[in-house]
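J.: Here is a sequence together with a model predicted from it:
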Amino acid sequence: MNEDAELAIEAVRRYSAALERIRACLLDAYPDFGCVLDLMVAVGHTRALPRQGKSSTGIEYSVHGVGCRMTDQQGWEVDVDLVDGVEAFDAWRIKWFLDEQSDARPSVEELGRACSYLSGLGELREMRVGRWYALPDR
């Protein structure tokens, strides 16, 4: 494996870890919610929450179209869309995250290959071949 591929794999792992941490912190503020879909229902259908807000745990969220952007207190932002009801991301979302938080600059193509590789190891789930990925079921 070459150095560029290793950098891309590490970048995807950093995004995944940030997503897991920020998502958990957001959901900790809403004990009745099991996932981001529940937040989106509270925003869109029941209107119990505003489209943009800040949780009691300090995570800012912004519901958009079929997804949600979440930002922690340090300014780290992760974004997911719902794909078949599952919180999913693509290489572009990882690239955007990296551009905001890191000196590593793998290409979108390298990140896509890294996602496919990590899904083969079981570290990610491939929701749509070569396009959408999700955190593994825990």
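T.: Okay, I see it. Numbers count the residues shown, from 1 in each chain.
J.: From here on, just use CA atoms for contacts and neighbour counts.
T.: Noted.
J.: Heading C-terminal from the lengthiest helix in the chain, find the next helix or strand.
T.: The helix spanning the most residues in the chain, taking DSSP state H as the definition, is helix 3-28. Elements were assigned by DSSP states H and E; along the chain past helix 3-28, the next helix or strand is helix 36-44.
J.: which other residues reach the helix or strand that comes right after that following helix?
T.: Next helix or strand after helix 36-44 toward the C-terminus (DSSP H and E): strand 52-54. With contacts defined as CA atoms under 8 Å, 6 or more residues apart in numbering, strand 52-54 is touched by Glu60, Tyr61, Ser62, Val63.
J.: A further structure is provided below for comparison with the first:
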Amino acid sequence: MSRLFLTKRRPTKCFLPKARVIGAEPAYDLLIVSECRPAETLAAHGTIPFNHGLRGRRMERVGDARGLVLGYVDALNAVDEAMRAAIPSLERLADVLGLVRSHGIINRSGQVGTYSYSVHGAGCRFVSDNGIEVDVDFAPDGSEIFDLWRLRWYGLSLPEPLDVTDQDLRTAVRSLQPLLTEVRPGWFSVAS
């Protein structure tokens, strides 16, 4: 799973110990890495997790489609972490569907940790305790996919809602490639 990190340095190369860079977004001083050490170790390298208390303020300040897309990816990662911590049998977020449909281990909707969830069709809608909504579908291979509608709904659910146009979102998502991949027309996934 990838993680977003704010960095005090221009993210052009990997300076984090035991991390593999899979992308960077210099305009936002973001580094997207996988296999990271704990946040306290990263802090010594001038880097903090994107969701480490700054996401809300940064999203309120940035107020644009690219920031919204990056915030959605960060929120999706936070949902994944919280669900896997609460349900140890989850290997990936898509396994929620199987737990509901095949095994009846969890209900179609409910509360897990600080998130309420509601399984629908090919995906699940998660709502954090502060009202932020992250709706995601799952591809047949279990990867998390989302479209412009889900990004827009996420933006509208923020404490200070961001209402951006579909065109702005489309431009933002395409500008973030190869960090994001268009898996089918209008549907995107975070590159692995």
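T.: Arrived safely. Quick caveat: nothing in here was measured; it's all calculated off a predicted structure.
J.: All the strands of structure 2, in order from the start?
T.: In structure 2, the strands defined using DSSP state E lie at 2-7, 20-25, 30-34, 47-49, 109-112, 115-120, 123-128, 133-138, 144-147, 180-184, 187-190.
J.: what sits against the equivalent of Met70 of structure 1 over in structure 2?
T.: Aligned by TM-score structural alignment, Met70 of structure 1 pairs with Phe126 of structure 2. Phe126 of structure 2 sits next to Val79, Tyr115, Ser116, Tyr117, Ser118, Glu133, Val134, Asp135 when contact means CA under 8 Å, 6+ apart.
J.: Can you find the partner of Leu42 of structure 2 in structure 1?
T.: So, by TM-score structural alignment, Leu42 of structure 2 is left unmatched.
J.: Next one: the closest residue to Ala134 of structure 1 other than its chain neighbours from Val80 of structure 1, what distance?
T.: Leaving aside its sequence neighbours, Ala134 of structure 1 sits nearest to Ala88 (CA to CA, 6 or more residues apart in numbering; 4.5 Å). Using CA to CA, to the nearest Å, Ala88 of structure 1 is found at 5 Å from Val80 of structure 1.
J.: So the residue lying closest to Glu20 of structure 1 once chain neighbours are set aside versus Arg125 of structure 1, what's the distance?
T.: Among residues not flanking Glu20 of structure 1 along the chain, Leu135 sits closest, at 7.8 Å (CA to CA, 6+ apart). Taking CA to CA as the measure, Leu135 of structure 1 and Arg125 of structure 1 are separated by 6 Å.
J.: and if you look at Val12 of structure 1?
T.: In terms of CA to CA, Val12 of structure 1 sits 13 Å off from Arg125 of structure 1.
J.: Please name the residues that touch the counterpart of Arg152 of structure 2 in structure 1.
T.: By TM-score structural alignment, Arg152 of structure 2 lines up with Lys95 in structure 1. Listed by CA under 8 Å, 6+ apart, the contact partners of Lys95 of structure 1 are Arg105, Pro106, Ser107, Val108, Leu111.
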